[in-house]
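**Student:** Sequence and computational prediction follow.
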Amino acid sequence: MMIDYDAFPEQRQSYIQQLLNENGRVVSADLIKLLGVSEHTIRRDLQKLARDGICKRVYGGAVSHLKQSASFETRMTQSVAEKSSVAKRCAELIKANTCIFIDAGSTYLAMAEYIPNDLELTIVTNSPQIASLLSSRNNGELILLGGKINPQTGSTMGSDTVNQIHNMVFDQTFIGVCGLDPQAGLSAVYYEDACFKKEVIAQSNQVVAAVIADKVLQVARYKVATCEEIDIIVASKQSKIDGFHNLNLHLEIV
């Protein structure tokens, strides 16, 4: 027997939660047709699910609630193969005789291992781990931005860190991603980190975002940039990227 979703809100909300778990996103207009209920009903359901911490509302629908961010040391041991394929492709995008910024993050730490040692580069980073890995390079310059270290992001941040990049222009920036959604854009978990990323993007000629599956169709607390401000997305083949194909950016799946 067909469920009368209009009469049973708990079943309706349970079904919406199931769709969120399967797809990472729901669209209000689609839910109205699928469940045969009003726009007001769907809005109320999504508000309830958002209050329960199950999803985050975005324009036109909702996305799955961002998973709790693990420590940097823990993230280094997670999804290693997936990160490695994305990291390798990011390294291949680097052009010789340029100035690049590499954001902190386990994927970009993996990317640093793929950067050819003989490539002439100026590399700027806010990650002590990335700087340590690249410290033996003989070509070009390596600049580690100073500031307070956030143990969760594994990066330096704060006003001193931001002030340093105001005197720099980056040919390429490899920006860290906490959440990436076609409508909500790129977002970050921490306020200082979000502010810093915005400043880096403003100083960059090309912005590259590396993402794995658990970052896609996710929205963190603080907005960093729209997808239109990103030039290239390098995503793992496990990522749900259908919603990104119609955007004005270059998308690479590895």
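**Tutor:** Here it is on my side, so go on.
**Student:** CA atoms for contacts and neighbours, from now on please.
**Tutor:** Fine.
**Student:** Hmm, residue 207 and residue 175 touching each other?
**Tutor:** Yes - using CA atoms under 8 Å as the test, residue 175 is close enough to residue 207 to be in contact (6.8 Å).
**Student:** got any residues that touch both of these two?
**Tutor:** residue 201 (CA atoms under 8 Å, 6 or more residues apart in numbering).
**Student:** Tell me how far the host helix or strand of residue 133 lies from the chain's centre.
**Tutor:** In the assignment (DSSP states H and E), residue 133 maps to helix 128-134. Computed by CA atoms, centre = their mean, to the nearest Å, the chain-centroid distance of helix 128-134 equals 21 Å.
**Student:** Buried residues in that helix, which are they?
**Tutor:** Residues of helix 128-134 classed as buried by neighbour count (16 or more other CA atoms under 10 Å): 128-131, 134.
**Student:** who touches that helix?
**Tutor:** The contact list for helix 128-134, computed with CA under 8 Å, 6+ apart, reads 104, 108-109, 112-113, 125, 142-144, 154-156.
**Student:** So which of these belong to helices?
**Tutor:** The helices, defined by DSSP state H, take in 108-109, 112 from the contacts of helix 128-134.
**Student:** want to compare, so here's the second one:
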Amino acid sequence: MSSDLPSSRIDAILARLASGQPVRAGALAREFGVSEDAIRRDLRSLAAEGLCRRVYGGALPIVEGATPMATRVGEDVQRKQMLADAALRFLEPGSFVFVDNGSSNLALVERLPPQLDLAIATSSVTIAAAVQHRDAIDLLVIGGMIDRMVGGAVDGTALEAIARLNIDLCVLGACAVSAEGGVSAYDPADAVFKRALFARSRRTIVLATNDKLGRHAPHRLCGVAALAQIVVEHDADADIVRDLTEAGATIARAAAQAQP
């Protein structure tokens, strides 16, 4: 067995994550002469502190700019409600709507008026929980392994399920939106899932808070001109909005105050 103290082992794991390397529990257990259970405890502890992202069999580095869904839900609630109110008019009665993972998208389903005739699909556990209490809305939950950073399933099982759907409107989650970089995401698996959603949808809209505008994430989903609408906040930067419009985007602005 290795004589390394747990602190030095954790320091070594953190150094690899900081350099952008993924880590595997089995390989680390062999290297440090400890059980995989011990390594998994290390990784769970690091993930709880926001220092890595747990995945099956190991962990991934935290990508700069990415925030877990559970954290995002409690941030800028009123601004997301205003975006949601502005997006409601794009939901046509009788349509089949896919609501992608995202805290602004959660605000949208929470702001749906009563007795709205819709069918909603989602792979987000939080969004599904918000919809399930609405008797007038049919709910389809896309299953798979839940990615806690993303907030729902984006794995191969989820991809297989959406390949069989014909979606009228997709409310796509986005990490970054810019004229040059288009709509983009931080996580590669999430990006693959989002591209598949976009491909299966007749129309796609994005609700973009100010912090996402003008930013770039590593994985491009689509160009801004390919979206039916980008819903932005009432005080979105005028220069960024102009650039988006010149790139072919259709912009809808939210009101300055959420509806009661």
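**Tutor:** Yep, it's here. Please read these numbers as outputs of a predicted model, since none were measured by experiment.
**Student:** returning to that earlier point: going by distance to residue 193 of structure 1, which of the ones in helices among the contacts of helix 128-134 of structure 1 wins?
**Tutor:** Proximity of these to residue 193 of structure 1 (CA to CA) peaks at residue 108, which lies at 15.8 Å.
**Student:** Can you tell me the closest non-neighbouring residue to the aligned residue in structure 1 for residue 173 of structure 2?
**Tutor:** Aligned by TM-score structural alignment, residue 173 of structure 2 pairs with residue 176 of structure 1. Excluding the flanking residues, the one nearest residue 176 of structure 1 by CA to CA, 6 or more residues apart in numbering is residue 103, at 5.4 Å.
**Student:** Residue in structure 2 paired with that neighbour?
**Tutor:** Checking TM-score structural alignment: residue 103 of structure 1 goes with residue 100.
**Student:** Confirm for me that that match is in contact with residue 123.
**Tutor:** Yes - at 6.9 Å, residue 100 of structure 2 counts as touching residue 123 under the criterion of CA under 8 Å.
**Student:** Taking the contacts of helix 128-134 of structure 1 together, which two end up most distant?
**Tutor:** Largest separation among the contacts of helix 128-134 of structure 1 by CA to CA: 113 and 156, giving 20.4 Å.
**Student:** Can you lay out the contacts of helix 128-134 of structure 1 as a markdown table showing distance to residue 64 of structure 1?
**Tutor:** Listed next are the contacts of helix 128-134 of structure 1 as a markdown table, based on distance: CA to CA, whole Å:
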| residue | distance to residue 64 of structure 1 |
| --- | --- |
| 104 | 24 |
| 108 | 25 |
| 109 | 27 |
| 112 | 31 |
| 113 | 32 |
| 125 | 31 |
| 142 | 38 |
| 143 | 37 |
| 144 | 35 |
| 154 | 25 |
| 155 | 26 |
| 156 | 29 |
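**Student:** So how do I select the buried members of these in PyMOL?
**Tutor:** A single PyMOL command selects the buried members of the contacts of helix 128-134 of structure 1 (16+ other CA under 10 Å):
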select buried, resi 104+108+109+112+113+125+142+144+154+155+156
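**Student:** from the contacts of helix 128-134 of structure 1, which is closest to residue 244 of structure 1?
**Tutor:** residue 108 (21.7 Å).
**Student:** which one is the closest one nearest to, not counting chain neighbours?
**Tutor:** Computed as CA to CA, 6+ apart, the closest residue to residue 108 of structure 1 that is not its neighbour in sequence is residue 87, at 6.3 Å.
**Student:** Much appreciated, bye for now.
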